[in-house]
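1. show me the folded form of this:
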Amino acid sequence: MSLGALSCALLIASCSESAKEYETPQAVCGVKVPAEILDPLLPEGEKVSERSKTASGVKRCYVSVDDKVALSTSIEWYEADTPIAEIASKTVGAGPEDKVSTDKRYSYSGKGGAGLIRCEDSSQIDKDVDGDLYATVRVGGDDSADAAAVLKVIEAYTDAVPAAGECEVDL
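-> Next up is the predicted model:
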């Protein structure tokens, strides 16, 4: 086999391998999100890790690939009936052109989104809270993801927050 043919064969073989050497997580800081929904928002790389941080009434999670933040989420209280577009506008990368779902529960774009979390009765969680709990998802890096993929992640994440026990936590 000539050197050129060998180089071509090696190139083809390396292209057929997955560029993601890590296993996509099944949760984001304890909140279950199916890997097949999360996977399109995570870049190629060798290693995935996550860390969480709670400060000033906001619980954040950072998912990193090869030590660069690829996705971040937040769970946070806002005044009751705050419009979803206003919540999304506080997310880095969100803009007035972001789409809003017909039920006005989600706002999303290729850079991130926000969703209203449906807790059973927020007035029973913390007597001092008269508000609603919201989740945000932000795609890391300079590139945008597919807006439909972002919507799937924000829907899955928002729906899974109550099952993760986050509605009972006083942030």
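2. C-alpha only now, for contacts and for neighbours.
-> Noted.
3. can you count the residues close to Val33?
-> 24 (other CA atoms under 10 Å).
4. and the longest strand along the chain, how far from the chain's centre?
-> Assignment by DSSP state E gives strand 68-79 as the longest strand of the chain. With CA atoms, centre = their mean, to the nearest Å as the basis, strand 68-79 stands 8 Å off its chain's centre.
5. would you state the helices of this structure in chain order?
-> 3-16, 35-38, 84-89, 147-160 (DSSP state H).
6. returning to that earlier point: which strands or helices does the longest strand of the chain pack on?
-> Judged by 3 or more CA pairs under 8 Å, 6 or more residues apart in numbering; DSSP states H and E, strand 68-79 is in contact with strand 58-65, strand 131-139.
7. following up with a second sequence; could you model it the same way so I can compare the two?
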Amino acid sequence: MVKFLVAGVLVAAIAGCGESRGFAVPDQVCGVKVDSGVLSPLLPKGKQLGQSRQDKGPGSVSCRVTVDDSLVLYLAQDLTDPGTDAMESRGLQRMGDPADVEGVGDRAAVADRGAKAVVECTHEGRPRLFVGLVQLERAEPVPADTRERRDAVLAFLKSWFPAAVSGLGCVS
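-> Reported below is the predicted structural model:
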């Protein structure tokens, strides 16, 4: 009897966890393929996921990801001239304690509430610099633990960045 009671409680607890997210985590964000497993930790519980892509001009795209109509993730992809200091510290500083990381583009940094990476590439026959930005927008970002959140942002950046670069037609 105790086994069945414990099993019933466990099943109820697992079922309750599944109901906390009323949407499937996608394998692309605004047309850019990503690993849904690395996107999932950055999304809060909610009923509805939304995405909106905005072309901001040649070589510049932004993406807003919402949960229950609240902005949770902002992504930006920009092509700029080589030699531009796209990793300027002020923008990264406001995301909280940035630190350089390896394994993404030519240079990358992860902060408490986002990340940025750059890579030199060729776009339409011209040398360019691709800049990718991932920014968490919630007042209470997820995951709640800062170290876990930074790791989750870096994992997402590693999945999203290469696909974003090629999606804008930039060849490195």
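8. can you calculate the TM-score here?
-> Superposed pair, TM-score by TM-score structural alignment, normalised by the length of structure 1: 0.74. Supporting alignment: 150 aligned residues with a CA RMSD of 2.6 Å.
9. nearest to Cys29 of structure 1, out of the helices of structure 1?
-> Cys29 of structure 1 lies closest to helix 147-160 among the helices of structure 1, at 10.6 Å (CA to CA).
10. give the buried residues for the closest one.
-> Along helix 147-160 of structure 1, these residues count as buried under the neighbour rule (16 or more other CA atoms under 10 Å): 147, 149-151, 153-160.
11. want to throw those residues into TSV with distance to Thr54 of structure 1?
-> Formatted as TSV, the buried residues of helix 147-160 of structure 1 follow (distance: CA to CA, whole Å):
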residue	distance to Thr54 of structure 1
Ala147	27
Ala149	26
Val150	23
Leu151	24
Val153	21
Ile154	20
Glu155	22
Ala156	21
Tyr157	17
Thr158	18
Asp159	20
Ala160	19
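12. of the residues you listed, closest to Asp103 of structure 1?
-> Lowest distance from Asp103 of structure 1 to the buried residues of helix 147-160 of structure 1 (CA to CA) belongs to Glu155, with 12.4 Å.
13. out of the helices and strands packed on strand 68-79 of structure 1, which gets nearest to Gly113 of structure 1?
-> Closest of these to Gly113 of structure 1 is strand 131-139, at 5.3 Å (criterion: CA to CA).
14. list the helices and strands the closest one packs on?
-> Secondary-structure packing of strand 131-139 of structure 1 (3+ CA pairs under 8 Å, 6+ apart): strand 68-79, strand 112-116, helix 147-160.
15. any idea which of the helices and strands packed on strand 68-79 of structure 1 is most buried?
-> strand 131-139 (a mean of 23; mean count of other CA atoms under 10 Å).
16. residues in structure 2 matched by that strand, start to end?
-> Residues 128-136 of structure 2 are matched to strand 131-139 of structure 1 when aligned by TM-score structural alignment.
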